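Undergrad: missing the sequence, but the structure's below:
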């Protein structure tokens, strides 16, 4: 990151200089010059400070949280308004570069103002703007007793980021309101420390489902992103987190399988430890989880990182019908309108939000319940997913 910092700052400042041209056309530049560039200066100082303070410290976390919000407020309205200026400049190029048109600059600033308000909503109210997303998935070999079986999935709680008890409870009430037969949690209960869940244990223990609550670990749950005094301290933290899962009523699956029975028929629920591509740890072992599972069993897999699906699950010798993941958060920033879906995270993860299918095997990637880094969500709202299994005739 430190090596890329000069390029990031250069691109950012270039966009600011370009946008400033619109300001100059409609506003006396002397009135806003210092304020406009002073904001950028403070943000640059903050970015450098966040990189070089102690990794995983509370100071670094606070800096990153504030910087992400302020940078988005500053940069996003400018970035998405620039096409108006670019089109005008192309026209001006063929006309000998006359002065900028007043109305184009006003349109650009108006667009920036609207985007500013949208971003402001996202970082102030978006973190608890929970949305229920529903999917019905059809399978020819689903046991008849499970036709219409409903699953509520939540993921990426990141309890260390929570401060608003009423906001969190709003999301948990929404989970219970779905009245699904089972609740599945697919990892990242905390940011780093098991103690982050202490104040939230009673609230999460209030989640109910007639056929139980089950969970797996995510990459943040292992404590890999902070410095520990000793290896034993890190191990004790993970042990405590496993206890927390039990205290909130979730059966934690660690590379293992359980059988769910209904009216004399059954399906298999699998849960693996975190497995992620790139630099993420590959703790999960799907082969171990399916050792005693019959080949013809109907299988639902909980695996935190969606990259596990293409890298391992699709090639697994047993047919895993449905995989539930999280991890990406939809980058907590994106656009979802009228069937169109976009977020910068799509350039990192091929499967990053919603339902995917490959040769009769399905993956659902939940956008996440909580938030991390950016203390909010912009367009990629926190999610409670309800998945209904149906049997095709």
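TA: Looks like it came in fine. Please read all numbers here as calculations on a predicted model, not as lab measurements.
Undergrad: please count neighbours and contacts with C-alpha atoms only from this point.
TA: OK.
Undergrad: residue 334 touches residue 343, doesn't it?
TA: Yes: assessed by C-alpha atoms under 8 Å, residue 334 is found in contact with residue 343 at 4.2 Å.
Undergrad: what are the buried residues along stretch 272-281?
TA: Residues 272, 273, 274, 275, 276 are the ones in stretch 272-281 that count as buried (16 or more other C-alpha atoms under 10 Å).
Undergrad: no wait, stretch 155-163
TA: For stretch 155-163, by 16+ other C-alpha under 10 Å, it's 155, 156, 157, 158, 159, 160, 161, 162.
Undergrad: then this one, side by side with the first:
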């Protein structure tokens, strides 16, 4: 193992151990007046959990070759979820447990610089009682991230929801007024436990909406086409009256894997494309299709992945748009929402763009008056509807999950969009 990995492992363990030692100090404070058996039990449970986290991190570091192996995806993503849960819980606890210690340290520093030397502070019991109160408060508040990550792991990642939007356009042909579109994105099917019933349930939820069209905006897999094994028949159950269309996302190209040859990588990509088609999708690779109702048409434009560097910029709107010059309304499928600001807005004939990619970071807060996720600092257009002039962008929060097994405040999304003809005066 190279020295950089060993240094990283040493630093990581030192950081986690410091957090654990300080958190354990708080546990001892809370249990100081408890019976011996409870003190011993709290100590054993605390350090069993901590040592378990260290062992899990060590296992991942020594098995980095398995990171891209579909057989270990669920294990690694689940370990990541437990690490995040442990870290977030202890950090919240330590913030409150350490508040009085920080105040005490600040007071000592003030005395030192004011008087030229540090002086002892009289102890009348008040600082200790305040410390214990803050520690107990921290213990109570630490249950929030603990509960949130536990929910995200066990329920949140499978809690599919339908978000409904009605979008009006003056240039929508009359025949398409009321067209019902289902939009999904970022399936990441290799992240799901094999055969998990939530996927079939989501497919049924889509079919129950009786869509006219289904659009899928990329990332069918994490890396390998083989991740789709056993899932094709599930997605073949999807039904749409006027067709199903898909594009590729950044993960579909296999760029995160060390392949033995370029031919092997190409074969994987070719199979990912074929799996899209096997599921019933018409895969658009810088191509377009037209939908026609009663002699009126709209254009469906699908580009390959275009993202800000280091993501590949394979999308070609000009190529994909060829032949649609006389079509009055167009829907663009583009995986990465950053494409909208970078290029799409220059193409005024792209009325509605559908994207995904961000997953809403699988973590955020969405309540009336507040919509926030850390991902917004990288992707300003990260979830929901955005408008500029007459053009609209909708960013789907994702069907699946990646990197860690969980979703907190950012449920997997099935978007139902109804297109409406806007009345003109």
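TA: Right, received. Where do you want to start? Everything numeric here is computed off the predicted structure, so don't read it as measured data.
Undergrad: what's the closest of the buried residues of stretch 155-163 of the first structure to residue 230 of the first structure?
TA: Proximity of these to residue 230 of the first structure (C-alpha to C-alpha) peaks at residue 160, which lies at 21.7 Å.
Undergrad: counterpart of the closest one over in the second structure?
TA: Residue 160 of the first structure maps onto residue 190 in the second structure when the alignment is built from TM-score structural alignment.
Undergrad: let me know the secondary structure of its match.
TA: helix (DSSP: H, G, I helix; E, B strand; the rest coil).
Undergrad: isn't it right up against residue 225?
TA: No: applying C-alpha under 8 Å as the test, residue 190 of the second structure and residue 225 come out as separate, 9.1 Å apart.
Undergrad: can you pull the buried residues of the host helix or strand of residue 77 of the first structure?
TA: Per DSSP states H and E, residue 77 of the first structure falls inside helix 58-93. For helix 58-93 of the first structure, the neighbour count (16+ other C-alpha under 10 Å) marks 60-61, 63-75, 77-79, 81-82, 84-85, 88 as buried.
Undergrad: just stretch 359-374 of the second structure next, same as before
TA: Buried residues in stretch 359-374 of the second structure (16+ other C-alpha under 10 Å): 359, 360, 361, 362, 363, 364, 372, 373.
Undergrad: residues in contact with the first one?
TA: The reference is to residue 359 of the second structure. Residues counted as contacts of residue 359 of the second structure (C-alpha atoms under 8 Å, 6 or more residues apart in numbering) are 186, 382, 383, 396, 397, 398, 401.
Undergrad: same thing but at 6 Å, please
TA: Going by C-alpha atoms under 6 Å, 6 or more residues apart in numbering, residue 359 of the second structure touches 397, 398.
Undergrad: that one and residue 214 of the second structure, how far apart?
TA: 19 Å (C-alpha to C-alpha, to the nearest Å).
Undergrad: what of the fourth one?
TA: Separation of residue 362 of the second structure from residue 214 of the second structure (C-alpha to C-alpha): 23 Å.
Undergrad: same deal with residue 30 of the second structure?
TA: Taking C-alpha to C-alpha, one finds residue 30 of the second structure at 55 Å from residue 214 of the second structure.
Undergrad: who has more neighbours, these two?
TA: residue 214 (26 against 17; other C-alpha atoms under 10 Å).
Undergrad: where do the strands of the stretch 1-150 of the first structure begin and end?
TA: 131-139, 149-154 (DSSP state E, counting those that start in this stretch).
Undergrad: pipe those strands into JSON lines and attach mean neighbour count per row.
TA: Below are those laid out as JSON lines (neighbours: other C-alpha atoms under 10 Å):
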{"stretch": "strand 131-139", "mean neighbour count": "15"}
{"stretch": "strand 149-154", "mean neighbour count": "24"}
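Undergrad: what sits closest to the corresponding residue of the first structure for residue 313 of the second structure if chain neighbours are left out?
TA: Using TM-score structural alignment as the criterion, residue 313 of the second structure maps onto residue 282 of the first structure. Using C-alpha to C-alpha, 6 or more residues apart in numbering and skipping the chain neighbours, the partner closest in space to residue 282 of the first structure is residue 275 (4.1 Å).
Undergrad: list the contacts of residue 127 of the first structure.
TA: 376, 377.
Undergrad: again, 10 Å this time
TA: Contacts for residue 127 of the first structure (C-alpha atoms under 10 Å, 6 or more residues apart in numbering) come out as 121, 162, 164, 167-168, 332, 369-372, 374-378, 380-382.
Undergrad: how close does the alignment partner in the second structure of it get to residue 407 of the second structure?
TA: Using TM-score structural alignment as the criterion, residue 127 of the first structure maps onto residue 157 of the second structure. Taking C-alpha to C-alpha as the measure, residue 157 of the second structure and residue 407 of the second structure are separated by 5 Å.
Undergrad: what is in contact with these two at once?
TA: By C-alpha under 10 Å, 6+ apart, the residues touching both residue 157 of the second structure and residue 407 are 151, 362, 400, 401.
Undergrad: distance to residue 41 of the second structure and secondary structure for these - can I get that in JSON lines?
TA: Converted to JSON lines, these look like this (distance: C-alpha to C-alpha, whole Å; DSSP: H, G, I helix; E, B strand; the rest coil):
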{"residue": "151", "distance to residue 41 of the second structure": "25", "secondary structure": "helix"}
{"residue": "362", "distance to residue 41 of the second structure": "35", "secondary structure": "helix"}
{"residue": "400", "distance to residue 41 of the second structure": "38", "secondary structure": "coil"}
{"residue": "401", "distance to residue 41 of the second structure": "36", "secondary structure": "coil"}
